[in-house]
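Trainee: Below: sequence and its predicted model.
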Amino acid sequence: MNSRKKIPMRKCVATGEMRPKKELIRIVRSKEGEVSIDPTGKKSGRGAYLSKDKETVLLAKKRNILSKQLEANIEDSVYEELLDLIEKENGQI
């Protein structure tokens, strides 16, 4: 039997697109209410996925999407960290 490995799909909270999990960044709110970026995708807590795209992060910030999804206040530093991570992955630094 030839069975292909299943690729986990997740939905970007900003664009609504279904994409492979590896193409998205996970942002997590812990039980203590602390919001952080989860590059491994394995931290425990409430998670939301964003596309690895500068425009998507700016859209999420403008519309306050992460704050609504995670039910927590999102600091500007989280968005700055996301943008830095995207730039590093795209080799723009």
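Mentor: Thanks, I have the structure now.
Trainee: okay, CA-based contacts and neighbour counts for the rest of this
Mentor: Fine.
Trainee: Now the element after the strand or helix carrying S36, going C-ward?
Mentor: Assigned by DSSP states H and E, S36 belongs to strand 35-38. Sequence-wise, the next helix or strand downstream of strand 35-38 (DSSP H and E) is strand 46-51.
Trainee: Against that first model, consider the following:
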Amino acid sequence: MVEDSIDELLRWIVSVDRRVILMDYLKEHSIAKASDIAHQTNRSTQNISRALKEYEDRGIIECLTPEKTTWKRYVLTAYGKALIEKWKENNSDPF
């Protein structure tokens, strides 16, 4: 896991569209699944899966079903919840 400040993470998120899409999804949903997000946002499942992996590597989300290879479910960590609050404060446009 990479330990970044909230502001550094916000800059990292806005640098790639798939990360912004995932952040906006996580504002409204308590559980994230790649196929659901992809369907709702007209993105490929692979694109969203990559964003989920990036978020997991940064400690923003954690997998509830790590034993599965598909249909994984993710939730925000405490760090992720703090990030979401900062994202909301900045009206999804931190810069």
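Mentor: All right, it came through fine. What you see is a predicted model; the values in this text were computed from it and never measured.
Trainee: Put one on top of the other, what's the TM-score?
Mentor: TM-score of the superposed chains, computed with TM-score structural alignment, normalised by the length of the first structure, equals 0.32; 48 aligned residues with a Cα RMSD of 4.0 Å.
Trainee: packing partners for the strand holding S36 of the first structure?
Mentor: strand 24-29, helix 76-89 (3 or more Cα pairs under 8 Å, 6 or more residues apart in numbering; DSSP states H and E).
Trainee: Could you rerun that using 7 Å?
Mentor: strand 24-29 (3 or more Cα pairs under 7 Å, 6 or more residues apart in numbering; DSSP states H and E).
Trainee: picking that back up, contacts for the strand holding S36 of the first structure?
Mentor: With Cα atoms under 7 Å, 6 or more residues apart in numbering as the test, strand 35-38 of the first structure has contacts from 26-29, 74, 78.
Trainee: Can you say which of those residues are buried?
Mentor: For the contacts of strand 35-38 of the first structure, a burial check counting by 16 or more other Cα atoms under 10 Å picks out 26-29, 74.
Trainee: mind putting the contacts of strand 35-38 of the first structure in JSON lines, distance to K11 of the first structure included?
Mentor: Shown next, in JSON lines, are the contacts of strand 35-38 of the first structure (distance: Cα to Cα, whole Å):
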{"residue": "R26", "distance to K11 of the first structure": "11"}
{"residue": "I27", "distance to K11 of the first structure": "13"}
{"residue": "V28", "distance to K11 of the first structure": "15"}
{"residue": "R29", "distance to K11 of the first structure": "17"}
{"residue": "I74", "distance to K11 of the first structure": "20"}
{"residue": "V78", "distance to K11 of the first structure": "20"}
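Trainee: farthest-separated two in those?
Mentor: Maximum pairwise distance among the contacts of strand 35-38 of the first structure (Cα to Cα): 13.9 Å, between R26 and I74.
Trainee: thinking again about what came up before, so which of the buried ones among the contacts of strand 35-38 of the first structure comes closest to I86 of the first structure?
Mentor: Nearest to I86 of the first structure among these, counting by Cα to Cα, is R26 at 12.4 Å.
Trainee: The closest one: what's its closest spatial neighbour, skipping adjacent residues?
Mentor: Excluding the flanking residues, the one nearest R26 of the first structure by Cα to Cα, 6 or more residues apart in numbering is Y49, at 4.5 Å.
Trainee: ranges for the strands of the second structure?
Mentor: Applying DSSP state E to the second structure gives strands spanning 61-63, 74-76.
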